[in-house]
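A.B. asks: Sequence and predicted structure are below.
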Amino acid sequence: MTHKIPESVLVVIHTADLDVLLIERAGNPGFWQSVTGSLDAPDEPLLATATRELFEETGIVADGERIVLRDWQLSNVYEIYPVWRHRYGPGVTQNTEHVFSVQVPRDIAITLAPREHVAYEWLPYLAAADKCFSPSNAEAILQLPRQLRKMSS
């Protein structure tokens, strides 16, 4: 088994009205989150990881024109939950997560990866933050309005 790289992306998917898409993890009922995923190789560009994970987990294609991923230039370092540490190399206990967002039309088709997620839901951003099991994911959602203002100025 190859170990996961302890560096990942978090992609907050939202509409212009700040509704946020959350997806429920397969095998962990009640664990709602945004798109997340680890680098496939140590030299994989973060934007490539975010683009790949967005497509793999939701079927959304970031084409760079109509659907554009935004790199927040923000990283979180957090402790990997013990239940998932076996996926990483011996002694690895922390992950570095890089935050992205993407604005999509509310009626965009969502196609979940059934081995990873079993349900999705659109929620106003405050409700979405409350529903996330991950503190860093919840915090990113809460920062969404400020980040969007910052990117538009």
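C.D. replies: Alright, I've got the coordinates. Worth saying up front: this structure is predicted, and the values here are computed from it rather than measured.

A.B. asks: rest of the way, CA atoms for contacts and neighbours
C.D. replies: OK.

A.B. asks: pretty sure Ile13 is touching Val102, no?
C.D. replies: Yes - Ile13 lies in contact with Val102 (C-alpha atoms under 8 Å); the separation is 5.0 Å.

A.B. asks: Of those two, which one has the most company?
C.D. replies: Between Ile13 and Val102, counted using other C-alpha atoms under 10 Å, Ile13 has the larger neighbour count: 24 against 19.

A.B. asks: try this one next to it:
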Amino acid sequence: MKIPISVLVVIYTASNEVLLLERKDHPGYWQSVTGSLDALDEPLIDAAARELFEETGIDVSALPPNSLQSMNQQIQYEIYPQWRHRYGEGVTENTEHWFKVLLPNRVPVTLSPREHLSYQWQPIDVAAPLCFSPSNRQAMQKLNSD
């Protein structure tokens, strides 16, 4: 069963382009990197780095120091009914912690074929409305306000 604590990682470049991933289980649903903790004691920053690598092949240890940062934002949201079976009985809400990764430029992306179909780089103002998740849109908009 999944732990109802997750990370959202927005990947963006110095020229304000954002990486979007298309979900395999819902073609047409675009998002940033997301994923749940593997264990209750997994540090959030470690979960963010792990999910980033699993879903894109981007290794934080190969990036400049402090490229992965907390956005100091967490939200609670209702888990979509079609995904509740992944959690324990009666679990309907998830707590999501936001992170960002600043890249100097676009980097090669290696998708997780079990999770994503394709990817695209878009300017933040174009990328945000493409995200199906309201919190993902809000996280991208927060990049513009930081």
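C.D. replies: The structure has been received and is ready for your questions. Because the structure is predicted, anything quoted here is derived from the model rather than measured.

A.B. asks: And the TM-score between them?
C.D. replies: Both chains were compared after superposition, and using TM-score structural alignment, normalised by the length of the second structure their TM-score is 0.96; 145 aligned residues with a C-alpha RMSD of 1.2 Å.

A.B. asks: Just give the nearest non-adjacent residue to Val33 of the second structure, would you?
C.D. replies: Distances taken as C-alpha to C-alpha, 6 or more residues apart in numbering put Val9 closest to Val33 of the second structure, at 5.0 Å, once the chain neighbours are dropped.

A.B. asks: To which residue of the first structure is that neighbour aligned?
C.D. replies: When the first structure is aligned by TM-score structural alignment, Val9 of the second structure is paired with Val11.

A.B. asks: Please list the outside residues in contact with the helix or strand that its match is a member of.
C.D. replies: Per DSSP states H and E: Val11 of the first structure is located in strand 7-14. Residues from elsewhere that reach strand 7-14 of the first structure, judged by C-alpha atoms under 8 Å, 6 or more residues apart in numbering: 20-22, 34-39, 46, 49-50, 54, 95-104, 137, 140-141.

A.B. asks: give me the element Phe55 of the first structure is part of.
C.D. replies: Applying DSSP H and E as the criterion places Phe55 of the first structure in helix 46-58.

A.B. asks: What number of residues are in the vicinity of the match of Val9 of the second structure?
C.D. replies: 26.

A.B. asks: State the distance from it to His3 of the first structure.
C.D. replies: Val11 of the first structure sits 22 Å away from His3 of the first structure, going by C-alpha to C-alpha, to the nearest Å.

A.B. asks: Also Leu54 of the first structure?
C.D. replies: Distance, Leu54 of the first structure to His3 of the first structure, by C-alpha to C-alpha: 21 Å.
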